[in-house]
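Colleague: fold the following, please.
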Amino acid sequence: MANLLQSVMRAVFTALPAKQSLQAQYLKALGEWPDLDQPKTFNERVQALKLAPHNPLLPLLADKVRVKDWVAERVGRDVVIPTLWSGKVLPAQVPCAAPFVVKANHSSGWNAFIRTYDDATWQQLRVTSKTWLENDWYPFLHEWWYNEIDRLLLIEPMIGENLNDYKFFCFNGQVRAVQVDAGRFTDHRRSFYDRDWQQMPFSLAHDQIEGEVPAPRHLARMIELAETLSSGFAFARIDFYDLDAGPMFGEITFAPGAGLERFSPRSADRMMGDWWAESEQRLAPSRSGELPIAV
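Modeller: Modelled structure (predicted):
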């Protein structure tokens, strides 16, 4: 019954005009009617971004294959996880040694972790991954840039197990908060730290990690990389993993949680919205008439 209701709701959200759909989804998720004409909170600004004139750069930066060259040109190839294979259809024979990860380049979460090779599992994955490329990335969320990507499958080496994700909330080249995700496939928890690694007193969608999280070994380098990659963007979230050899780039995200995740307390939503507004104001003098997220 729950799955049926969810399917019905998604059908309704897809059928509605974009603005009304996003307002209804926001109300359902967060219990408030958003002001998308004069957005103030972070989540409202994410929804407003979806409705803004389309910036052709967003599909490039959301593409898990093409973004690697963009990042490498700006900060060096050493922080980019190599692509072992890419194409439209997984080959009948596994093209590289395990362990590795198979992903769709136009989505979040459509992936498979192959730790040891098993032919039956591989053949089933060939079928499953075909459906990934046949499906739009949840059109009712109106994150249009994902569905303008030339869809591919890619294989990357598995860089570790149970790694923390470090997600840098950047506002025109300035890191203002770092989201740390732990236990994503077991007991997912999340905490926020400032750039000096002082814990911030709010949560987002998940309970906080128990106890203090040690600063990543390469925090200063990750801040440097995140600020370089996010320069010129009113907002961008730049993600990294922290390995022994140094940081490795994960992805660039412009709509975390689709702008539908609850901050606690809600004042943190407004605080980040204010950071976004300040960032736009800093960009305005040099970008008159342009999108604040453009580079």
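Colleague: CA atoms for contacts and neighbours, from now on please.
Modeller: Will do.
Colleague: can you give me the strands for the chain?
Modeller: 85-87, 100-104, 111-114, 153-157, 165-170, 175-182, 189-193, 203-204, 236-243, 246-253, 263-264 (DSSP state E).
Colleague: now do the second one: which elements does it pack against?
Modeller: By that I understand strand 100-104. strand 111-114, helix 119-134, strand 153-157 (3 or more Cα pairs under 8 Å, 6 or more residues apart in numbering; DSSP states H and E).
Colleague: just to revisit the earlier point, point out the most buried one among the strands of the chain.
Modeller: For these, the largest average neighbour count (mean count of other Cα atoms under 10 Å) is found in strand 165-170, namely a mean of 25.
Colleague: count of neighbours near residue 201?
Modeller: Counted by other Cα atoms under 10 Å, the residues lying close to residue 201 total 12.
Colleague: check residue 199 too.
Modeller: 15.
Colleague: compare with the first, here's sequence two:
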Amino acid sequence: MLRNIAKKIYHSLPDTFYHQITYYRIFKKLPNLSRPLLFSEKILARNMKPKKIYTKLADKLQVREYIEGVIGEKYLINLYGTSEELTYAVYKNLPNAFVVKANHGSGFNEVVFDKTKTNYEDLYELTSSWLNCNFYKMTKEKHYDAIKPCLIFEELLLVGDSVPNDLKFHCFNKDGVIKVFIQVDYSRFGVHRRDIFDCDWNRTEIRLGLRNNPEPMLKPKMLEEMVSLATRIANQFSYVRVDFYEVGDKIYFGELTFTPGGGLCQMRPPTVQREWGSYFED
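Modeller: I've put the predicted structure just below:
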């Protein structure tokens, strides 16, 4: 009970105090918010004073319109529909395999490989918990506060019998020069591993929170096109992470992220924090 009270008090703190305490807990030092230099500090500053466009583009539904306008509709995952609640009528009309997401935060997604083996009541409880969650109050990433929650139902992308690896393009834009690092997340629903590549597909020594995969992913067939698409999107921002999937000979857009991990991801080697922080100015 005391732990719950402490947690409630902690999350009710003013944003600046909350972020300073949380940052200290992770990095064992206070962030420089008056003159941020490190990547984590600059992301933390965005959490508190985001640009208005971040709210629209962090919304996993609204961002589709933006992406269609910038790179084209053909890169969007097939959308089965949206809903403010997972009613049984909505559930019944979905295909046997699909992905359900909430639009207003991170981690709100569930893959349904076979609806005949899925319990509707359990899925209803899960999606209701997402919709009732204010992601801003969880993480204090302010641009999420104004997103109206809803559910999104999309086609399930598969490579063989598995979901494809996440290809996340960290795009830094300074003085018109765009620098790209590519994060690969393996086995999101198994033993989660992560690698960071440069734009020529050389695996770097950079570690973001997780261990490297024992075997690095082979160079994607559509890498050049994905880098081109990511830089077209990133041209409007000082820093953004652009997520794609490669399935066969097709590229699919995933999402845009402006504050990955809320700025709280441990990075190795330590010099990467200052290096990545030097690649953009907000």
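Colleague: let me see the TM-score of these two.
Modeller: Their TM-score after superposition, calculated using TM-score structural alignment, normalised by the length of structure 2, is reported as 0.91; 274 aligned residues with a Cα RMSD of 1.9 Å.
Colleague: residue 78 of structure 1 is nearest to which of the strands of structure 1?
Modeller: Among the strands of structure 1, strand 246-253 comes nearest to residue 78 of structure 1, with 7.9 Å by Cα to Cα.
Colleague: next one: whichever residue in structure 1 pairs up with residue 255 of structure 2 from residue 70 of structure 1, what distance?
Modeller: Matched by TM-score structural alignment, residue 255 of structure 2 corresponds to residue 251 in structure 1. The gap separating residue 251 of structure 1 from residue 70 of structure 1 is 11 Å, by Cα to Cα, to the nearest Å.
Colleague: what's the answer for residue 114 of structure 1, then?
Modeller: From residue 114 of structure 1 to residue 70 of structure 1 the distance is 27 Å (Cα to Cα).
Colleague: quick one: which of the helices and strands packed on strand 100-104 of structure 1 is nearest residue 25 of structure 1?
Modeller: helix 119-134 (24.0 Å).
Colleague: neighbouring contacts of the closest one?
Modeller: The contact list for helix 119-134 of structure 1, computed with Cα atoms under 8 Å, 6 or more residues apart in numbering, reads 88-92, 94, 104, 110, 112, 151-153.
Colleague: mind running it again at 7 Å?
Modeller: 89-90, 104, 110, 151-152 (Cα atoms under 7 Å, 6 or more residues apart in numbering).
Colleague: which among those end up buried?
Modeller: 90, 104, 110, 151-152 (16 or more other Cα atoms under 10 Å).
Colleague: out of these, flag the one nearest to residue 270 of structure 1.
Modeller: residue 110 (31.2 Å).
Colleague: alignment lookup: the closest one to structure 2.
Modeller: With TM-score structural alignment as the criterion, residue 110 of structure 1 pairs with residue 108.
Colleague: residue 227 of structure 1 too?
Modeller: Under the alignment (TM-score structural alignment), residue 227 of structure 1 pairs with residue 231 in structure 2.
Colleague: show me the contacts for that match.
Modeller: 171, 178.
Colleague: measure it to residue 180 of structure 2 for me?
Modeller: According to Cα to Cα, residue 231 of structure 2 and residue 180 of structure 2 sit 8 Å apart.
Colleague: any idea which of the helices and strands packed on strand 100-104 of structure 1 gets closest to residue 13 of structure 1?
Modeller: helix 119-134 (20.4 Å).
Colleague: quick check: angle from that closest one to strand 153-157?
Modeller: 130 degrees (axes from the mean of the first three to the mean of the last three Cα atoms, to 10 degrees).
Colleague: mean per-residue distance, helix 119-134 of structure 1 versus structure 2.
Modeller: When structure 2 is overlaid, helix 119-134 of structure 1 sits 2.7 Å from its aligned residues on average, using mean Cα distance after the TM-score superposition for structure 1.
Colleague: list the buried residues in that helix.
Modeller: By neighbour count on 16+ other Cα under 10 Å, the buried set for helix 119-134 of structure 1 is 122, 125, 129-130, 132-133.
Colleague: same deal with stretch 58-75 of structure 2?
Modeller: 58-61, 63-64, 67, 71, 73, 75.
Colleague: and it, which stretch of structure 1?
Modeller: By TM-score structural alignment, stretch 58-75 of structure 2 lines up with residues 62-79 in structure 1.
Colleague: kindly report the same for stretch 16-34 of structure 2.
Modeller: Residue span in structure 1 matched to stretch 16-34 of structure 2, by TM-score structural alignment: 19-37.
Colleague: and the contacts of that stretch?
Modeller: Contacts of stretch 19-37 of structure 1 (Cα under 7 Å, 6+ apart): 13, 44, 47-48, 260, 262.
Colleague: try 10 Å
Modeller: Residues outside stretch 19-37 of structure 1 that contact it (Cα atoms under 10 Å, 6 or more residues apart in numbering) are 9-10, 12-16, 18, 40-41, 43-51, 140-142, 258-263, 266.
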